[in-house]
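Q: Give me a model of this one.
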Amino acid sequence: MSQALAVPRTVAAITLLGLLCSQTASAGPIWSTSEIHLQHGSLDTPSFAGGGDADTTIVTLQNASGWEKIELFVFLDIIDDNRSDGFNDSDLYGELYVGGGFGKLSGKDLSFGPFKDIGWVFGINHADDAKVWKYLPGLRLYWNAPGFAFLNTDITAYIDDSRGVGRGGAPKESDSFMVDFAWAYPFSVGEQKFSIEGHMEYIDGRRNEFGGEVASWILAQPQFRWDIGHALGWGESHLFLGIEYQYWRNKLGDPNTDESALQALVVLQL
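A: A predicted model of the protein is given here:
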């Protein structure tokens, strides 16, 4: 993608995300958190895109909001690396999830075993350059986990609606399923405040439109955050420093690429 096209598409995506966040705020959520992430590290390029690795910068715009019976999570990644090879060159990737607990919807206690509620979730994943669209309807399990801000498990379908090679995108794929664990665990050591948060997903294997194998993958992205804003007396939960570790077995379905990478992380919470 040319830089001339990248700028307006990026601006358009940022504008749409900003409008979405402002609309959720004006609708009066019970809670809402918006963040800007800056990450930098050396990430692998799958073998089907040339292989090797490249210094990669990712800017993430993220919002999580909750109402009495529904919750929203949306993020947009703006990705660029130091190689002009058609992979991660001013690319955009975003995900949106809407869900809620059946217990909250019905007003009944649906807790069982280690879970405090069971609910529904619907997700959309989109990769801009690859023209990939995935839809993820399924169930969400809310764990009763003391000390965690949240601990959820999503079990969803992974339904492909991509544009395919004939329309200038990545190959279309058969449908599959996903299991995802997402968490946030805040803690303190003395007067310093930290958190460990992130997610880990398994997406089952499938076939592309040419009959080739798309390998199942495991992607884990835990973050370790230090609340440096609190440490410097600037207020709690505004500015964080840390690292994100990315482990991606069979990255993007490529059985020849297993990624293990540390990225420097700065988070501004709005």
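
Q: hey, let's count contacts and neighbours off CA atoms from now on
A: OK.

Q: so Q3 makes contact with S90?
A: Yes: with contact defined as CA atoms under 8 Å, Q3 counts as touching S90 (7.4 Å).

Q: which helices and strands does the lengthiest helix in the chain pack with?
A: Secondary structure of the chain per DSSP state H: the longest helix is helix 3-26. Here helix 3-26 touches strand 53-66, strand 71-81, going by 3 or more CA pairs under 8 Å, 6 or more residues apart in numbering; DSSP states H and E.

Q: What are the buried residues along stretch 137-145?
A: Within stretch 137-145, the residues that qualify as buried are 137-144, counting by 16 or more other CA atoms under 10 Å.

Q: Check the secondary structure at L262 for me.
A: Here L262 is recorded as strand under DSSP: H, G, I helix; E, B strand; the rest coil.

Q: quick one, what contacts it?
A: Going by CA atoms under 8 Å, 6 or more residues apart in numbering, L262 touches 41-42, 243-246.

Q: can you do 6 Å?
A: 244-245 (CA atoms under 6 Å, 6 or more residues apart in numbering).

Q: And the helices and strands packed on helix 3-26: which comes nearest Q263?
A: strand 53-66 (9.0 Å; CA to CA).

Q: Report the angle between the closest one and helix 3-26.
A: On the basis of axes from the mean of the first three to the mean of the last three CA atoms, to 10 degrees, strand 53-66 is oriented at 20 degrees to helix 3-26.

Q: And D109, how far from S237?
A: Here D109 is placed at a distance of 32 Å from S237 (CA to CA, to the nearest Å).

Q: cool, A215 as well?
A: From A215 over to S237 (counting by CA to CA), the distance is 39 Å.

Q: circling back: out of D109 and S237, which sits in the more crowded spot?
A: S237 (17 against 11; other CA atoms under 10 Å).

Q: Assign the more buried one to helix, strand or coil.
A: Going by three-state DSSP: S237 is coil.

Q: repeat for the one 3 residues further on
A: In the three-state summary, F240 is assigned as strand, counting by three-state DSSP.

Q: just to revisit the earlier point, which one of the buried residues of stretch 137-145 is nearest D175?
A: Nearest to D175 among those, counting by CA to CA, is P137 at 12.1 Å.

Q: Which residue is the nearest non-sequential neighbour of the closest one?
A: Distances taken as CA to CA, 6 or more residues apart in numbering put F122 closest to P137, at 4.3 Å, once the chain neighbours are dropped.

Q: Another for comparison:
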Amino acid sequence: MKFSYLLPACLFASAATFSHAEPIWQDFSITGLYGENYKLTPKEEQTTVTFEYAAKVKYGDLFAFADRTNSGGKSDTYFEVSPRLSLGAVSGKKLEAGPIKDVLIATTWEGGEDMNNYLYGVGVDLDIPHFQYAQLNFYRAANDIQKDDWQMTFSYGVPFKISNEDFLFDGFVDWSTKVKNDKVAHDSELNWTSQLKWNAGKHISPSTRLYLGVEYSHWISKYGVPGKDENNVSALVKYHF
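A: Now for the predicted structure:
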């Protein structure tokens, strides 16, 4: 069996294991975005509705999201499912060293119209002062188009206060290698997408988490296309259930 077929089976098995595990914590949210400077879309204007789910369980964590986009009257759906397995929890040993809190097996399934991309590798949880969370994952991609494609992903969240108001600065940085073969030329790309959000919900009730803010996307060689650089600011509304 080819590894590119085995990896999806492992992802499904991991997701099934997580679905039967009692979450230590979990979070579900819906985000609405509107921006006017997107690249490689039917129009520069685009609206996006994002459904996100995150959970921590005994043996790891899970993050998943689905984007439903509309640009120029054309709609599309893209999703990612990212289960990670904690080697510290499985072994019963503390895998800590310096800022590293844990070491994990990291996997991701990226899917959309006529595309599937499977990532596998290793991740670490980091303990950085003032960060709510910080994760660094190193992946290799497995698909039928790109060969020997490597990716690094850093995700983070930094809460802070200004006077009595609560803010959150979070996001991710993706970097992938350049790939060239008979099927496709894929340039090295860097995608830094960040959100700056104000918790307006606390003024409704202490438990309401309604965020207003902006998302900034700085994407060099978007989708690996040379010269297609995106710098886009989107208005943002996000609600956590």
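
Q: that older thread, and the longest helix of structure 1, what's buried?
A: By 16+ other CA under 10 Å, the buried positions in helix 3-26 of structure 1 come out as 6, 9-10, 13-14, 17-18, 21, 24-25.

Q: Please apply the same query to stretch 98-105 of structure 1.
A: Quick answer for stretch 98-105 of structure 1 (16+ other CA under 10 Å): 98-104.

Q: what about the strands in the stretch 51-200 of structure 1?
A: 53-66, 71-81, 91-101, 115-127, 132-143, 150-160, 176-189, 192-203 (DSSP state E, counting those that start in this stretch).

Q: Please convert the ones you listed to a markdown table, extending it with distance to L219 of structure 1.
A: Formatted as a markdown table, those follow (distance: least, CA to CA, whole Å):
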| stretch | distance to L219 of structure 1 |
| --- | --- |
| strand 53-66 | 17 |
| strand 71-81 | 16 |
| strand 91-101 | 15 |
| strand 115-127 | 15 |
| strand 132-143 | 16 |
| strand 150-160 | 14 |
| strand 176-189 | 9 |
| strand 192-203 | 5 |
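
Q: For the following helix or strand past the longest helix of structure 1, name the packing helices and strands.
A: Using DSSP states H and E, the next helix or strand after helix 3-26 of structure 1 towards the C-terminus is strand 31-44. With contacts taken as 3 or more CA pairs under 6 Å, 6 or more residues apart in numbering; DSSP states H and E, strand 31-44 of structure 1 sits against strand 53-66, strand 259-269.

Q: Single out the most deeply packed of these.
A: Sort these by mean neighbour count, taking mean count of other CA atoms under 10 Å, and strand 53-66 sits at the top with a mean of 19.

Q: could you give the angle of it to strand 91-101?
A: 30 degrees.

Q: helices or strands next to strand 53-66 of structure 1 in the packing?
A: Packed next to strand 53-66 of structure 1, using 3+ CA pairs under 6 Å, 6+ apart, are strand 31-44, strand 71-81.

Q: quick one: contacts of the last one?
A: When contacts are defined by CA under 6 Å, 6+ apart, strand 71-81 of structure 1 is touched by residues 55-65, 88-100.

Q: Could you do stretch 98-110 of structure 1 as well?
A: Against stretch 98-110 of structure 1 from outside (CA under 6 Å, 6+ apart): 69-72, 117-122.

Q: Weed out the non-buried ones from these.
A: 70-72, 117-122.

Q: which of those residues lies closest to Y158 of structure 1?
A: Nearest member of those to Y158 of structure 1, counting by CA to CA, is F122, at 10.5 Å.

Q: which ones are touching the corresponding residue of structure 2 for G229 of structure 1?
A: Aligned by TM-score structural alignment, G229 of structure 1 pairs with G201 of structure 2. Neighbouring residues of G201 of structure 2 by CA under 6 Å, 6+ apart: 208-210.

Q: G201 of structure 2 belongs to a strand?
A: No: per three-state DSSP, G201 of structure 2 lies outside any strand segment and is helix.

Q: Setting aside sequence neighbours, what's the nearest residue to it?
A: Closest to G201 of structure 2 by CA to CA, 6+ apart is L210, at 4.2 Å.

Q: Against A64 of structure 2, how distant is that neighbour?
A: From L210 of structure 2 to A64 of structure 2 the distance is 20 Å (CA to CA).

Q: Please tell me how far Y53 of structure 2 sits from G201 of structure 2.
A: As judged by CA to CA, Y53 of structure 2 and G201 of structure 2 stand 19 Å apart.

Q: now F51 of structure 2
A: Relative to G201 of structure 2, and taking CA to CA, F51 of structure 2 is found at 19 Å.

Q: Please list all residues in contact with the residue most central in space within structure 2.
A: Most central in structure 2 under CA atoms, centre = their mean is F172, positioned 6.6 Å from the mean C-alpha point. F172 of structure 2 sits next to 154-155, 192-193 when contact means CA under 6 Å, 6+ apart.

Q: okay, the residues you listed in CSV with neighbour count and distance to I145 of structure 2 next?
A: Converted to CSV, these look like this (neighbours: other CA atoms under 10 Å; distance: CA to CA, whole Å):
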residue, neighbour count, distance to I145 of structure 2
F154, 17, 24
S155, 18, 26
W192, 18, 24
T193, 19, 25
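
Q: Among the residues you listed, pick out the one closest to I30 of structure 2, please.
A: Closest to I30 of structure 2, out of all of the contacts of F172 of structure 2 and judged by CA to CA, is T193, at 17.1 Å.
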